[in-house]
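Trainee: The sequence isn't on hand, but the structure is:
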């Protein structure tokens, strides 16, 4: 907490200790989480720390500068890098990565597998946990199957998180790797080109993946989020009953009393007219529209036959309301002014290209004829000189 507050108003530089005689590196992610501006590494050692550093700063074209997130720059915001809950104003994310296949990973028949790691805050860091199965004897185009789906359920701070894709041989030798910032990823199917251990681009090896990025939803609130995103799919039972009644021509305002429990044959009065003529012995809608028996209410709420009729009539009403569009034919499109204009432009360009090609062909034929004549003349001179020398 204190070093974060310090780095909001001061510059700090971190560098390897002098007793690192093997030129090893420390993990820079820890100091990036603390808001340190300059994190120096030993560039002569292409290890994991250097790969994270180069992958992170590759996001803006390797210009050497990245802007820290806003909450790490504003003095009134407090940031704890060891927090496990999302910050105010920062939306946690859920990342799902599916490794589908690899292309041109190796020119030898070796087994390969892929590891997917995430580095960020301590609560976001996941290492050596997600790994595909080994595809034996196929380094050209291995397919890792449908089980290679890795879900990072809760990413508290996506702005500081990075994903690392690493492809290994079955012996543990690194084939290629790639480090990508999470906030720079785009959802969908992606071909990820790989880099060497020193972060130099490999010409052919790629990974074919599917990336899915969504907002993090806490456990137990999925139904609520689905209801908010699509309210019509989560109508209450009472609203469904009202729709069924409306499809039968009964207005909900006419119902004076609705039974709270599914009773047997108690009659319920509808509307204001009609005295006591609608007794409990009624088993259907009577001649007057002002009465409705309890058995009818139970049938409306529980009978599958009535529900089917109501849903079918609702579907018919929805079909009536659907707009109808006349299909557009090809002949109609061909009469469009823009289409005619493009056709004329294409014909004009084709004519210009044909004239240019004919001109080039004539020029080339003339040049070839001149070259052929020169060769014939030189050959004739050499032949005559050879004859003269032989005759002498």
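Mentor: Everything's here; your move. Since this is a predicted model, take the numbers as computed values, not measurements. Numbering: from 1, shown residues only.

Trainee: contacts and neighbour counts: CA atoms only from here.
Mentor: OK.

Trainee: To what extent is residue 6 buried, counted in neighbours?
Mentor: 15 (other Cα atoms under 10 Å).

Trainee: Which element, helix or strand, includes it?
Mentor: Following DSSP states H and E, one finds residue 6 within helix 2-7.

Trainee: now do residue 366
Mentor: Residue 366 belongs to helix 337-391, assigned by DSSP H and E.

Trainee: Could I get the buried residue list for the helix holding residue 6?
Mentor: For helix 2-7, the neighbour count (16 or more other Cα atoms under 10 Å) marks 4, 5, 7 as buried.

Trainee: Would you verify that residue 109 is located in a helix?
Mentor: No: Residue 109 sits outside any helix when classified using DSSP: H, G, I helix; E, B strand; the rest coil, being coil.

Trainee: Against that first model, consider the following:
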């Protein structure tokens, strides 16, 4: 993201392991129908009236506010064994939402933990004011809360904000390797104000 925001034409990705960096790269290249080509916004290709270039560190006024409502999640019981998350009880899921982009837009939110439920219902809404929505990505990660150990991974996706369409959507989640989980979905609503 840093190279892209500063106008780099080509960027080499280290794809030797799986993790957040690769998930973000997958999300960025979901733009334009997932063909692998993402055209830069005009302000990254043009110079200003005094020959200045875009500076991602400059704080700009808010252009749009993205409102994200996380209604519920389902499908884990179909894609995972009944003891995958907890040996003796249903999982305790929560969702983390991140905005990745220029530093002024970076944000992190988290739903409450829904205990002992394979189909958690959150019904929570979050606001993300965006100064440069053209460069923003929405990263979504579901985790299973574990009191005695590290929280378990339940799925993730990364979506370009410029590609989000207002309305209620069933958002598929992916595993750590970026493979789509067969049944797991989040029911979410996206709005721009």
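Mentor: Yep, that arrived. Keep in mind that this is a model prediction, so the values were computed, not measured.

Trainee: circling back: what packs against the next helix or strand after the helix holding residue 6 of structure 1?
Mentor: Sequence order places strand 13-14 as the next helix or strand after helix 2-7 of structure 1, per DSSP H and E. Counting contacts by 3 or more Cα pairs under 8 Å, 6 or more residues apart in numbering; DSSP states H and E, strand 13-14 of structure 1 packs against strand 38-39.

Trainee: in structure 2, what residues pair with the strand it packs on?
Mentor: Mapping strand 38-39 of structure 1 onto structure 2 (TM-score structural alignment) gives residues 10-11.

Trainee: Any chance you could list what contacts that stretch?
Mentor: 3, 4 (Cα atoms under 8 Å, 6 or more residues apart in numbering).

Trainee: Go again with 7 Å.
Mentor: Stretch 10-11 of structure 2 has contacts (Cα atoms under 7 Å, 6 or more residues apart in numbering) with residue 3.

Trainee: Centre-most residue in structure 2?
Mentor: residue 139 (1.3 Å; Cα atoms, centre = their mean).

Trainee: where's residue 101 of structure 1 relative to residue 196 of structure 1, distance?
Mentor: 19 Å (Cα to Cα, to the nearest Å).

Trainee: Equivalent analysis for residue 315 of structure 1, please.
Mentor: Counting by Cα to Cα - residue 315 of structure 1 and residue 196 of structure 1 are separated by 59 Å.

Trainee: and these two? which has more neighbours close in?
Mentor: Taking neighbours as other Cα under 10 Å, residue 315 of structure 1 and residue 196 compare with residue 196 leading, 16 against 13.

Trainee: surely the more buried one meets residue 177?
Mentor: Yes: under the criterion of Cα atoms under 7 Å, residue 196 of structure 1 makes contact with residue 177 at 6.3 Å.

Trainee: All the strands of structure 1, residue numbers only.
Mentor: 13-14, 38-39, 93-103, 112-119, 126-131, 149-155, 162-169, 174-181, 188-195, 201-215, 268-269, 291-292 (DSSP state E).

Trainee: looking at those, which is closest to residue 77 of structure 1?
Mentor: strand 149-155 (19.8 Å; Cα to Cα).

Trainee: ok now that closest one, how far from the chain's centre?
Mentor: 14 Å (Cα atoms, centre = their mean, to the nearest Å).

Trainee: rewinding a little: which other helices and strands contact the helix holding residue 366 of structure 1?
Mentor: Contacts defined by 3 or more Cα pairs under 7 Å, 6 or more residues apart in numbering; DSSP states H and E place helix 337-391 of structure 1 against no helix or strand at all.

Trainee: Can you give the distance of it from its chain's centre?
Mentor: Taking mean C-alpha positions (Cα atoms, centre = their mean), helix 337-391 of structure 1 and its chain are 54 Å apart.

Trainee: Report the contact partners of the equivalent of residue 191 of structure 2 over in structure 1.
Mentor: Here residue 191 of structure 2 is matched to residue 212 in structure 1, going by TM-score structural alignment. By Cα under 7 Å, 6+ apart, residue 212 of structure 1 lies in contact with 95, 96, 97, 187, 188.
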